[in-house]
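Undergrad: only geometry, no sequence info:
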C-alpha cells in the first residue's frame, strides 16, 4: 500500500508498470475534513480564489453562489486545450496515481469521491487520452490535467487497451458515476505538477536503466580494445571523493573481474594510458549518476507533494500560493537531459575507438576482410547522428519563460517541455548503446579463444542471441534493432549491480 506523501521510487516505477494503487487507511477522513473546512469558509461569503472567483487574470471577478458548480465545469471544458500525440499509457497511469495521492493528503478541499474516481480509473486501467503538449509548467499542468479531468465528469476520451471510449463509456467500464463537481474541485484537479512530474519520472527511470547498460557496454569496450582496468582502482576515486564516480568505478571493476583478456596483456603492453573514453568512464558516468540521483530526490519530493492552489489547512485557513510552479521539475528534467546526452557522447567515442584500427588494434571497422566489407562503418555514423540530436535536445528548457494569462502568470517553468524531450533522448541513447554493444561483442570475438569476465560474457551472449558474429556485410539495421529492444527492456541493465 502507498501512503500519500510517502511513496517511494520503486512504488512509483511499479505504478507505471500497472501495479495497483492502494492507499493506506486514513486518507478519507483527512480529505473529508479539508472539504468540510472549505465549505465553512465559503459560507462566510469571503472571496476565495477559484472557489467563488474567476481564474488567473479574472481572479477579481466574483461568482454568484448559484454559479459555483458551473464555474468548475466550465474550467475543465475551457482548459482542455491540449495538442499533439497522446501520452503513453505508463505515464498516464502515474499521473492518475500522483493526482490521487496529492488530493488524498487533505489539503485541497475536495471530497473523497474525487480521489475514489481517480483510483477507479486506475484500477480498471481506463486511461484518459491526454495530449502531450499544451502546458508551460506553471499554474499547474492545466491543459493536460483538464483532459484527464473531463473523463471524470463523463466527457473527453479514454483508452481501455486499444479501445477508444468516450467519457461516459469510460466511467461505465470503471463502474463509476460521473462526478458532479463541488466548489474548487475542478480547480484542484487541474492545479498541480503531476503531468510534468510523471513524464520526468519516466525519463528518470529510463535514464537510470540506460546508465547501467552504458557501464556494461563500457566494460565490454575496454576488454575489446585490450584496455586497462587500472583507471578503476578504488584508490584513485577515493582521493577525489565524488560519490557517483566511486560507485561507477566499483561497478566497472566488478564487471571486468576475472577477464582472461585483461590478464593476457598485463605485462608488456606498450600503451601507457588509454584514451579518455575508456579511462575516464568513472568520472563521466559517475557525474551523470550524481545528476540522476539528485533529480530522483527532487522528483520523489514532487511526486509526494501537494501542488494545488489555494490550499486548505487543517485548521481551516485557505492559503493562496504558488506550489503549482514546476521549477524544481524543470531543473530536474534538464539535468536528466544533460546526463542522457553525456552518456551517449562518451559511448559514441568508444564506438569510434573500436572501429579505428590505430586506436583499437582490431581490424578496421571490426570486419576481417575490409574493403569488400565495410563492417560497422556506418553504424558508427548513425551513433554520431544520435549524439548530435541529443546535444541539441539537451539545451535547457528551464531558462525559457513566456508570460501567460494576460501577464498574471508572468513567469513559467516550461517543465512539461523539459520532461517531454527525455523520451526521445532516451530512445536515441538506446540506439547508441545498441551500436556499442554490437561493436564490443564483435571486438571480443577477435580475442577468441580468450574469454572476458563472466558478467561480460553473459552480456555478449545476449547480443549473440539476437545478432550473429559479423563475418561479412549483411543488413545492419535488424541487428541494431534487435539489440536495442534488449536495451530498452532492461536486459543488460539487469546484469549490472550498481552499489548504493
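TA: Ah, there it is. Just so you know, these numbers come straight off a predicted model, no measurement behind them.

Undergrad: going forward, measure contacts and count neighbours with C-alpha atoms only.
TA: Noted.

Undergrad: quick one: buried residues of stretch 66-86?
TA: 68, 69, 71, 72, 73, 75, 76, 77, 79, 80, 81, 82 (16 or more other CA atoms under 10 Å).

Undergrad: Distance to residue 368 and secondary structure added to the residues you listed, as CSV?
TA: Formatted as CSV, those follow (distance: CA to CA, whole Å; DSSP: H, G, I helix; E, B strand; the rest coil):
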residue, distance to residue 368, secondary structure
68, 76, helix
69, 75, helix
71, 73, helix
72, 70, helix
73, 69, helix
75, 67, helix
76, 64, helix
77, 64, helix
79, 61, helix
80, 59, coil
81, 58, coil
82, 54, coil
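
Undergrad: need the residues you listed in TSV with distance to residue 417, can you?
TA: Formatted as TSV, the buried residues of stretch 66-86 follow (distance: CA to CA, whole Å):
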residue	distance to residue 417
68	33
69	32
71	29
72	27
73	27
75	23
76	22
77	23
79	18
80	17
81	16
82	13
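
Undergrad: nearest to residue 209, of those?
TA: Nearest to residue 209 among the buried residues of stretch 66-86, counting by CA to CA, is residue 82 at 30.4 Å.

Undergrad: A further structure is provided below for comparison with the first:
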C-alpha cells in the first residue's frame, strides 16, 4: 500500500463556514468541528499523529505474531473460529468486498464528509494497528472532497460496516468517488476489519441532526416569547423561583432566556395560563438536557478508539470486546426523540391560544375579512400532522433486537435507526415552529403589541420578510418562508 499525490480537486471548490484547518488527533473533535468539516472546512491529521500511527502499526504486527487476532488471523462473525492463512494477501480485500453491501437512498455529502472526519479522528487514537497509509488516504479523500457514494441501509448500531467497507473500496479504486481520486493500494488483513470497526456514519448523522435541532430549539424560544407577548402570558412561569422548583437539568437556562426575552412585557391577562406557557420551562428543559446528553455521547465517541479488537500497547496485548454495541448512544437518541415528542403538545397549546378569541382578543383563527373567513385555521392541521410524525419518531428504537450471523451477534442497539428517527423528528419539528411563528407574528400585529427592545429586531425582520396578509389566501408560501427563517432567528438575541 502506498501514498499517492493529491488529485485535481481543490478545497476552494468546497463551501466553507471557515477557512481555518481543523487539525485531527491533537484534541478531541467537538460537535462544532464535526459540523464545520461536514460543510467544507479543511481538516488534516496533526503532524505528530502519523509517527504515532507508524509506531502502533509496527507494534501491532509484533503482538499479532503472539496472539490470535479476530479478523486478522481469523474470519469474522460466524467464521470467527476459522483460521486464516497468514500468507493470504487477498483476505483483507475479500473482507471489504463482502461487507460493502448497502441499499436505499444515497447519504447526503455533508454526512459523508462528517463520517470521514470522525473516522480519521478515531484512527488517530492509534489503537487499531492499521496501516498508516489508510489514514493518509482517508485524509486525502476528505481534503479533495472525493466522496464515496454510501446508502442508507446496512447499519444496526453495531458499527457501520457496510458504509466503511464501501469507503475502503473507494479508497482502493474499486468504487467511484464524487471527484477524481488516485487510489491507495489494496488493504491487507491488518487493516480491513479495523477500518470498518466504527459507527462513524451514525455519529455523523447524529451530529448534523443535533446541530440543526439546537438552532431550531433556540429559535423556538424566541417564538414562544412572541406568543407570550401576543396573548399577555403570565411570565411568573419563567421566574428563578419557578426554575428552581423544576429541579431538572436545563430548567435554569430555559427560564433565564425566557425572562430575557419577555422582560417588560404587558401585565399578564391571567393568573394561570394553559400548559403551553405554564409548563414551558420543565418541558423545554427536558429537550435541552437530552440534547446535552446526546452531544456528550457524540463528542466522546468521535475521538475514541473502539475498534474490535483493539491493541493495548501498554500491556502488549490485543483486546477483544463488544464496545461497538452502541447502547448508550441509542438510548441518548431515543431520549431526545421522546423529549421532542413531549414538547410538541405544548406548541399546539400555544397555537390554539393564538387562534382563540378568549386569549387573543380578536377573531377566531386571527381571521380578517368577510364573515366565515378561515384565517389560520388550516395551518393548525399542519402543526397537528407534524406532531403526529414527532410521536411516531419517538417510538424507542432501543427496544428492538435481532439475531444475525448464525447467532454470533445476538442483539443490536439499533442506534442507527434511532438517528434516522431523529432526522425525521427534526424535519417535522421545523413546520410546527413555523406555524407558531406565523400566528404569533400575526396576532401581535393585529393587537398592536409593541415588543420589548430585545425582540424588536426580530419583529422588524418578520415585517420585512414575512409581511402580513390578512385576507384569506394560500398559506403554503407563508409556512415555507417562516420555516426558512428558523435557522438564524435567535442569532443576536440569544
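TA: Here it is on my side, so go on. Just so it is clear, the model here is predicted, and its values are computed rather than measured.

Undergrad: and the helix or strand harbouring residue 378 of structure 1, which residues are buried?
TA: Residue 378 of structure 1 belongs to helix 377-393 when assigned by DSSP states H and E. Residues 377, 379-380, 382-384, 386-391, 393 are the ones in helix 377-393 of structure 1 that count as buried (16+ other CA under 10 Å).

Undergrad: how distant is the helix or strand harbouring residue 454 of structure 2 from the center of its chain?
TA: If you go by DSSP H and E, residue 454 of structure 2 is part of helix 453-465. Once both centres are worked out by CA atoms, centre = their mean, to the nearest Å, helix 453-465 of structure 2 turns out to sit 29 Å from its chain's centre.

Undergrad: Give the other helices and strands that that helix contacts.
TA: helix 251-261 (3 or more CA pairs under 8 Å, 6 or more residues apart in numbering; DSSP states H and E).

Undergrad: and the helix it packs on, which stretch of structure 1?
TA: Helix 251-261 of structure 2 lines up with residues 245-255 of structure 1 when matched by TM-score structural alignment.

Undergrad: Mind telling me what element the residue most central in space within structure 1 is part of?
TA: Taking CA atoms, centre = their mean, the centroid of structure 1 lies closest to residue 203, which sits 1.6 Å from it. Element membership of residue 203 of structure 1, judged by DSSP H and E, is helix 194-224.

Undergrad: Tell me which residues are up against the helix or strand following that helix.
TA: Under the assignment DSSP H and E, the closest C-terminal helix or strand after helix 194-224 of structure 1 is helix 234-240. By CA atoms under 8 Å, 6 or more residues apart in numbering, the surrounding residues in contact with helix 234-240 of structure 1 are 245, 246, 249, 250.

Undergrad: 6 Å instead?
TA: With contacts defined as CA atoms under 6 Å, 6 or more residues apart in numbering, helix 234-240 of structure 1 is touched by residue 246.

Undergrad: Also stretch 423-436 of structure 1?
TA: Against stretch 423-436 of structure 1 from outside (CA under 6 Å, 6+ apart): 203, 344, 351, 383, 386, 390, 480, 483, 484.

Undergrad: And for stretch 248-258 of structure 2?
TA: Against stretch 248-258 of structure 2 from outside (CA under 6 Å, 6+ apart): 238, 243, 281, 285, 288, 289.

Undergrad: and if you look at stretch 276-289 of structure 1?
TA: Where contact means CA under 6 Å, 6+ apart, the residues beyond stretch 276-289 of structure 1 that reach it are 231, 244, 245, 248, 249, 339, 346, 350.

Undergrad: Of the residues you listed, which pair is most distant in space?
TA: 231 and 339 (21.4 Å).

Undergrad: Between these two, tell me which one has more neighbours.
TA: A direct count of neighbours by other CA atoms under 10 Å for residue 231 of structure 1 and residue 339 places residue 339 higher, at 26 against 20.

Undergrad: can you tell me the helix or strand for that one?
TA: Going by DSSP H and E, residue 339 of structure 1 is part of helix 327-355.

Undergrad: mean deviation of that helix from structure 2?
TA: Mean deviation of helix 327-355 of structure 1 relative to structure 2 after superposition (mean CA distance after the TM-score superposition for structure 1): 1.8 Å.

Undergrad: in the following helix or strand past that helix, what's buried?
TA: Toward the C-terminus, helix 327-355 of structure 1 is succeeded by helix 357-360 as the next helix or strand (DSSP H and E). By 16+ other CA under 10 Å, the buried positions in helix 357-360 of structure 1 come out as residue 360.

Undergrad: Where does helix 357-360 of structure 1 end up in structure 2?
TA: Aligned by TM-score structural alignment, helix 357-360 of structure 1 corresponds to residues 357-360 of structure 2.

Undergrad: who touches the matching stretch?
TA: Residues outside stretch 357-360 of structure 2 that contact it (CA under 6 Å, 6+ apart): 231, 353, 354, 363, 364.

Undergrad: change it to 7 Å
TA: Residues from elsewhere that reach stretch 357-360 of structure 2 (CA atoms under 7 Å, 6 or more residues apart in numbering): 230, 231, 353, 354, 363, 364, 443.
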